[in-house]
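Asker: Give me the fold of what follows.
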Amino acid sequence: MRNKIIFTGGGSTGHVSVNLALIPDFIEDGWTVEYIGSKNGIEKQLISNINEVKYFSISTGKLRRYFDWNNITDIVKVFTGVFQSYLIIRKSKPNVIFSKGGFVSFPVVLGGWLNRVPVVLHESDVTPGLANKLALPFVTIICTTFPETEKYIHSGKSQYIGSIIRQNLKNGNAIQGLKYCGFVSGKPVLLVMGGSLGSQSINLSIRNNLGKLLKKFQIVHICGKGQKDTSIRVKGYKQFEYIEKELPDVMAISNIVVSRAGANSIFEFLFLQKPMILVPLPQKSSRGDQILNAESFKKRGFCYVIQDKDLCKSDFINTIYDVYENRAKYTENMKKACVTDALNELIKLIKAKSKSK
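Answerer: Just a heads-up that it's a prediction; the model follows:
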């Protein structure tokens, strides 16, 4: 009988990218791979491209740390999702479940626990998100990306493994990247990323300063779903809502990066030794995880950090110029980090925790 694994996680690319890195190995090793996600989330869009993976949709509700009348209806959605997950897992009988987090993951983790299936959970940020915090009592082990995360977890279940890098990012082709963007060789490339949902503040700051920036850089701007500005058509500036299979090639041509501070992305920049200007999500828009991620990287000399509220200042453009001129300093610090890809270690751990049938 073939071994079987169920993956879960969604709501943003960051909650899916590690799963995308892991899935090919399990398929190649002969496992049956299934995925439980939301009905309309980005995880469904990304996983649907993998023919070997069967996808199950469940009801999802947002878990909030503050009062909101929607909490009442969302709690019903969460419990509906738990029931749906329980039935799917009971019928599927997987050896193990791997959870990347996000709101959709908690019902799956609880459904797995109710079916006595081992659950391996992965936390990318310095501090665990709310879904992962709630899931902690029901998981077998939680794997961490930052070593300092362990002090925020008091269950004795944590294990530091480091960053997970998607294998395809290591094979970027600069010639293909230039062709994809319509850029010329010899002029530096600035990569701008605001996460899968995009960042209005970063998008606006870049577009308001295009004239100045294009004198020095070619700009590839991944601006998020529904956030392209089709009125802008200038040479050397290329917009995309999202890039999937061509991302390694785009990374290969990028000299510096302006980005939010999601853990998966910044560790990929670190692995590829791309000098970073990080603009973490502000506290009012998040739980503050990106602020901690950015500060951790800043302390080690990997990046320059700008707060979201300061993007409108003229110093933002000067900062981009400065980071580019001093890019060798950032690259040298990243080389000293000796970042290793923990993908194989995580794969071994998941298989070790799986129950035999």
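
Asker: From now on I want contacts and neighbour counts done on CA atoms only, so please keep to that.
Answerer: OK.

Asker: Could you give me the buried positions within the helix or strand harbouring residue 317?
Answerer: Residue 317 belongs to helix 315-325 when elements are defined using DSSP states H and E. Neighbour counts over helix 315-325 (16 or more other Cα atoms under 10 Å) mark 316-317, 320-321, 323-324 as buried.

Asker: How about stretch 225-242?
Answerer: By neighbour count, and taking 16+ other Cα under 10 Å as the criterion, the buried residues in stretch 225-242 are 227-228, 236-242.

Asker: Now tabulate these in a markdown table and tack on distance to residue 44 and secondary structure.
Answerer: Written out in a markdown table, the entries for those read as follows (distance: Cα to Cα, whole Å; DSSP: H, G, I helix; E, B strand; the rest coil):
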| residue | distance to residue 44 | secondary structure |
| --- | --- | --- |
| 227 | 21 | coil |
| 228 | 22 | coil |
| 236 | 33 | coil |
| 237 | 30 | strand |
| 238 | 26 | strand |
| 239 | 23 | strand |
| 240 | 20 | strand |
| 241 | 17 | coil |
| 242 | 15 | coil |
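
Asker: how about this one, so we can line them up?
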Amino acid sequence: MKKLVFTGGHHTSALEVAIALQKEDWQIIWFGHRHSLWGDSSDSAEYREVTAAGFKFCNLYAGKFYRTYNPLKLILIPVGFLQSLLLLLLHRPDGIVSFGGYLAVPTVISGWLLGIPSITHEQTVVAGLANKLISYFVKKIAVSWPESIRYYPKDKTIVTGLPIRPEIITASKSQTRNLIYITGGKNGSHVINKAVFSALPKLLKKYQVIHQTGFRDIKIARSIKHANYETFDYDSAKAINSIKEAAVVISRAGAHITYELGVLSKRCVLIPIPWVSHNEQLKNAQALSSQAIILPQNLLSPSTLVSSIKSALALHPVPLNLPLDGTKNLLQLIKEQFT
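Answerer: Model prediction:
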């Protein structure tokens, strides 16, 4: 039985691949973060979903360089390297599969020092800071978007597409005409939620709204009683159904949601996180130019949100023909490199 360590910042894609490998009797050990935010005691969506799938989860206390000024967080950088080294010595995997993010850096480099081979997968349109760094230490780099190839060594890089949930691939193109789905990611976005709460009196006159808030604002959302308003913290099945049925999706512009919206040719209003590395969310949003209204966070308000939805409904999406077999392609690459 082959044993692999999975790690990285985009666990939704990684989980699709890990589950497929598990069915073929590969052993997967997950290096991740149990808590999403500094000082937060709540279990992250990553921890909940990975452990629910039956994988061993190792909580990695790693720090990151990018825009980190807290000395306590900076101390976690060497801690993460030491912990990764010890965990890899303990488990002795045959290989490491990275999905980018700051947790991948100590894991991949520690693996390289121990002679454990790695591959990494890039989800975003541009090169993430972590993936750019570990590209020197991995055997292969898989990318989701064809335009991402230029950021990495050509002899190492292959376009696989993004592993996405099968329910998205088989989704019907039908939608509910006046349904708006609002999401801020699995943990929600307080900035988006605040604008939505203020805009609801206008929105609910014209639209049916499904609002995924994350855990921080769910109490406020549940206090709103209206026939056209439905809310939930986070639920993968509800999220998928809402994305499929919505006429317009309001979201951040993370790698996974952007790719899924592109596959579905779904009209959307995208509010990129402005402080992410290399402005990658803005670049993700720009890849959906025919189907997305980009609303910068500094211009977000109840009125701009309402007007952006109206503008999005008038768009005519052009299909992007993105690869739909990302999981299959990445599985093939893993087997080629680790068997």
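
Asker: Got a TM-score for the pair?
Answerer: For this chain pair, the superposition-based TM-score is 0.88 by TM-score structural alignment, normalised by the length of the second structure; 328 aligned residues with a Cα RMSD of 2.4 Å.

Asker: May I see the buried residues of helix 315-325 of the first structure organised as TSV, with distance to residue 198 of the first structure added?
Answerer: As requested, the buried residues of helix 315-325 of the first structure are exported to TSV (distance: Cα to Cα, whole Å):
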residue	distance to residue 198 of the first structure
316	19
317	20
320	19
321	23
323	23
324	23
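
Asker: and of these, the nearest to residue 134 of the first structure?
Answerer: residue 316 (38.2 Å; Cα to Cα).

Asker: In the second structure, what residue corresponds to that closest one?
Answerer: Under the alignment defined by TM-score structural alignment, residue 316 of the first structure is paired with residue 305 of the second structure.

Asker: what helix or strand is residue 107 of the second structure on?
Answerer: Element membership of residue 107 of the second structure [criterion: DSSP H and E] is helix 104-113.

Asker: and the counterpart of residue 35 of the first structure in the second structure, how many neighbours does it have?
Answerer: Alignment of residue 35 of the first structure against the second structure is given by TM-score structural alignment, with residue 30 as its counterpart. Applying the criterion other Cα atoms under 10 Å, we find 25 residues in the vicinity of residue 30 of the second structure.

Asker: give me every residue that touches residue 30 of the second structure.
Answerer: The neighbourhood of residue 30 of the second structure, defined by Cα atoms under 8 Å, 6 or more residues apart in numbering, consists of 5-7, 50, 55-58.

Asker: Would you write out the ChimeraX command that picks the buried residues out of these?
Answerer: Applying 16+ other Cα under 10 Å to the contacts of residue 30 of the second structure, the buried members can be selected in ChimeraX as follows:
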select :5,6,7,50,55,57,58
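
Asker: Looking at the contacts of residue 30 of the second structure, which are in helices?
Answerer: Applying DSSP state H to the contacts of residue 30 of the second structure, the entries found in helices are residue 50.

Asker: could you list every residue that touches the nearest residue to residue 118 of the first structure once chain neighbours are set aside?
Answerer: Closest residue to residue 118 of the first structure apart from its sequence neighbours, by Cα to Cα, 6 or more residues apart in numbering: residue 96 at 5.1 Å. Shown in contact with residue 96 of the first structure (Cα under 8 Å, 6+ apart): 4-6, 117-120, 350-351, 353-355.

Asker: switch to 6 Å and redo it
Answerer: If a contact means Cα atoms under 6 Å, 6 or more residues apart in numbering, then residue 96 of the first structure has 5, 117-119, 354 as its contacts.

Asker: What about the residues you listed, which are in strands?
Answerer: When those are checked against strands using DSSP state E, the ones located there are 5, 119.

Asker: What remains of the contacts of residue 96 of the first structure once you look at the second structure?
Answerer: Of the contacts of residue 96 of the first structure, the ones still in contact in the second structure (both residues aligned by TM-score structural alignment, their matches' Cα atoms under 6 Å) are 5, 117-119.

Asker: So what does residue 246 of the second structure match up with in the first structure?
Answerer: Superposed on the first structure with TM-score structural alignment, residue 246 of the second structure falls opposite residue 254.

Asker: Kindly confirm whether my reading is correct that its match touches residue 189.
Answerer: Yes: Residue 254 of the first structure lies in contact with residue 189 (Cα atoms under 6 Å); the separation is 4.9 Å.

Asker: Looking at these two, which is more packed in?
Answerer: In this view residue 254 of the first structure and residue 189 are compared by other Cα under 10 Å, and residue 189 has more residues nearby, 26 against 21.

Asker: give me the stretch of the second structure that stretch 127-146 of the first structure matches.
Answerer: With TM-score structural alignment as the criterion, stretch 127-146 of the first structure aligns to 126-145.

Asker: what comes up buried for the matching stretch?
Answerer: Here stretch 126-145 of the second structure shows 126-132, 134-135, 137-138, 140-145 as buried, counting by 16+ other Cα under 10 Å.

Asker: end-to-end on that stretch?
Answerer: Start-to-end span of stretch 126-145 of the second structure (Cα to Cα, to the nearest Å) is 9 Å.

Asker: which outside residues touch it?
Answerer: Under the criterion Cα under 6 Å, 6+ apart, external residues in contact with stretch 126-145 of the second structure comprise 100-102, 118-123, 125, 148, 156-162.

Asker: how near is the residue nearest to residue 113 of the first structure when sequence neighbours are not counted to residue 194 of the first structure?
Answerer: Of all residues not flanking residue 113 of the first structure in the chain, residue 138 sits nearest, at 5.7 Å (Cα to Cα, 6+ apart). In this structure, residue 138 of the first structure lies at 33 Å from residue 194 of the first structure, with Cα to Cα as the measure.
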